[in-house]
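Peer 1: sequence? don't have it. structure:
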């Protein structure tokens, strides 16, 4: 064997085994929780086929929450559950992008912009005014408002880095947003059918009035028809609004902190422009160019839906009642009022713009 294969001066022979060992260690850490999430997703998928009006994704988050409450998955399960709740969800959005043309993405995004901007204004303006009336602290008020108006926990994570929020404020905001994410998944499909919304109208409603991406997708998939593809495009377009909002908050914080050297350098760009969003656009571009055969679309759609179900199982399994209780009453009340205001204004703006 050549000497370069084991010489200490040559990185390949030393780094490759270490990388393989590191990958195997990560797999051992994530496998138990990920397998549990997949098992919950399989059961939820079966139940969803029996009761299609509820759907597999909704069953997944409910079953995951029941399992978490009854058995309290420990630290051994946590890494895999975290992978299911976030990276798997992001992968599902990329996969679902293969069924959309780039022209659809641009058309839907542009057509929904008035409703998105209007609901964002309601969330931010209402959060500032009502939050002050309720006595909710400044950072908590901002986080709940941005989380409600843009994209839930993702918006909270990106905003936290530029306003220096404290841990308990972040916990209050995340707990509040999560409560109304679950409420939206359970309530929106039934309300949509009650109001007689078309797939197009429901997708725009869910995409602009539900907080986290996972909840938007779950509600839209449960509604059925083409609501899911429309809601995903609206939601991802809405996520882009995080860029100017975070920049504005970063500059505002820098202005308030006399002598602080922050500004644009303090912005967490990897959070503001997440990789999965670029992956979604890349997948839609490939579909537009005809690289993805149309015969693959049904299989890719089923795969995307199952990955969503796995992700929501992970969200359910990560539920901790103490986190919800820890949100307190005033942030929770603020989140509830903003949620209702944004949901109502979304439908109202759709009626005004002729998209309802």
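Peer 2: On my side now, so go ahead. Everything numeric in this text was worked out from a predicted model, so none of it was measured. Numbering: from 1, shown residues only.
Peer 1: for the rest of this, base every contact and every neighbour count on C-alpha atoms.
Peer 2: Will do.
Peer 1: and the contacts of stretch 303-315?
Peer 2: 34, 37-38, 40-41, 44-45, 56-58, 60-65, 81-86, 88-89, 91-93, 95-96, 214, 217-218, 221 (Cα atoms under 8 Å, 6 or more residues apart in numbering).
Peer 1: doesn't residue 139 make contact with residue 331?
Peer 2: No. Contact criterion Cα atoms under 8 Å: residue 331 and residue 139 do not qualify, at 11.1 Å.
Peer 1: what's the neighbour count on residue 191?
Peer 2: 14 (other Cα atoms under 10 Å).
Peer 1: in three-state terms, label it for me.
Peer 2: Following DSSP: H, G, I helix; E, B strand; the rest coil, we place residue 191 in the helix state.
Peer 1: buried stuff in stretch 73-82?
Peer 2: With burial defined by 16 or more other Cα atoms under 10 Å, the residues of stretch 73-82 counted as buried are 73, 77, 78, 79, 80, 81, 82.
Peer 1: mind putting those residues in JSON lines, distance to residue 202 and secondary structure included?
Peer 2: As requested, the buried residues of stretch 73-82 are exported to JSON lines (distance: Cα to Cα, whole Å; DSSP: H, G, I helix; E, B strand; the rest coil):
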{"residue": "73", "distance to residue 202": "35", "secondary structure": "coil"}
{"residue": "77", "distance to residue 202": "36", "secondary structure": "coil"}
{"residue": "78", "distance to residue 202": "34", "secondary structure": "helix"}
{"residue": "79", "distance to residue 202": "34", "secondary structure": "helix"}
{"residue": "80", "distance to residue 202": "33", "secondary structure": "helix"}
{"residue": "81", "distance to residue 202": "30", "secondary structure": "helix"}
{"residue": "82", "distance to residue 202": "29", "secondary structure": "helix"}
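Peer 1: here's the one I want to compare it with:
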């Protein structure tokens, strides 16, 4: 019997570390600068400066790296690693702020709002998409991306409906703009409406598209809102599963080419960081994590978030936003406003503003 995979694991980990290190150093430098800016201007936090610096640098990268393709290729793996894995790891670490009891409570409290906003978003996508004459699969991707969890939902649904790579790029580009706007505008909206951290966390978790934007907006608003918003957002992420199953059935009826979901694939739709988040929350619920390490882990997660958003900013394809045209952007904007207004209305009716 051969154990070559286990035997070569240390070497493969070293190789992977060497591959991502250059890009991770870049996102670390940006996160340090962003943390300094956040210390001087606490209202900004470190998340907003990190993603803004990343986007600005993404505009300069093609010109700065002209003739330095090797350098650009060396830093890209670490930038991608920061924007994906480190963000997910940061979310896992945020579990130290919560307990299983609070997760169950948040799920029950936010479920009516999540279901209402998702229904309105998907219905709006169908109606507005037909009015704007956007392509069916592109409309579906923007609808689920806005109604559930941005790029993660798009990535999960795309193979189910047989979306082309160009359609995926269109949808991600259209939604990304509103992710950035949400980070800036939602805290202002929350302060204008005088929302307490709990209510703002509920709003951010149900009305902002992507996990990174939820984390950034809630982190800017207050630390108390951050943990609650993440739980709401993670519960909302679970909506990927029934929506994907439903779309799979619809595609199977429409065309034999539609991808079908097996039980194993359905299980894979549950993000690993959701499982990790719950596991950390269970450990925290047992009371085995002392206060000092818990506070340190929270600070580490905040810094990892800044690194992740720096990576996302650096990966932004501004030209892709221009190529997408105005129709997907209009569709995304309308759906974004519908979800926000529906979330505010449902919160006012079901629980009231605190």
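Peer 2: Sure, I can see it. From a predicted model like this one, the values you see are computed outputs, not experimental measurements.
Peer 1: and the TM-score between them?
Peer 2: The pair, once superposed, lands on a TM-score of 0.93 when counted by TM-score structural alignment, normalised by the length of structure 2; 345 aligned residues with a Cα RMSD of 1.7 Å.
Peer 1: quick revisit: more neighbours: residue 331 and residue 139 of structure 1, which one.
Peer 2: Higher neighbour count among residue 331 of structure 1 and residue 139: residue 331, with 24 against 18, using other Cα under 10 Å.
Peer 1: tell me which element residue 111 of structure 1 is part of?
Peer 2: With elements taken from DSSP states H and E, the one containing residue 111 of structure 1 is helix 102-134.
Peer 1: superpose on structure 2 and give me the mean offset of that helix.
Peer 2: Aligned to structure 2 and superposed, helix 102-134 of structure 1 gives a mean residue distance of 0.6 Å (mean Cα distance after the TM-score superposition for structure 1).
Peer 1: what range in structure 2 does that helix sit on?
Peer 2: Under TM-score structural alignment, the match for helix 102-134 of structure 1 in structure 2 covers residues 100-132.
Peer 1: list the buried residues for that stretch?
Peer 2: 100, 103, 106-107, 109-110, 113-118, 120-122, 124-126, 128-129.
Peer 1: now for residue 81 of structure 1: which residues touch it?
Peer 2: 30, 33, 34, 36, 37, 314, 315, 317, 318.
Peer 1: quick one: the corresponding residue of structure 2 for it from residue 24 of structure 2, how far?
Peer 2: Residue 81 of structure 1 maps onto residue 79 of structure 2 when the alignment is built from TM-score structural alignment. Noted for residue 79 of structure 2: a distance of 6 Å to residue 24 of structure 2, by Cα to Cα, to the nearest Å.
Peer 1: coming back round to it: among the contacts of residue 81 of structure 1, name the buried ones.
Peer 2: For these, buried by 16+ other Cα under 10 Å: 30, 33, 34, 36, 37, 314, 315, 317, 318.
Peer 1: including distance to residue 232 of structure 1 and secondary structure, could those go into a markdown table?
Peer 2: Below are these laid out as a markdown table (distance: Cα to Cα, whole Å; three-state DSSP):
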| residue | distance to residue 232 of structure 1 | secondary structure |
| --- | --- | --- |
| 30 | 28 | helix |
| 33 | 27 | helix |
| 34 | 24 | helix |
| 36 | 26 | helix |
| 37 | 23 | helix |
| 314 | 20 | helix |
| 315 | 18 | helix |
| 317 | 23 | helix |
| 318 | 23 | coil |
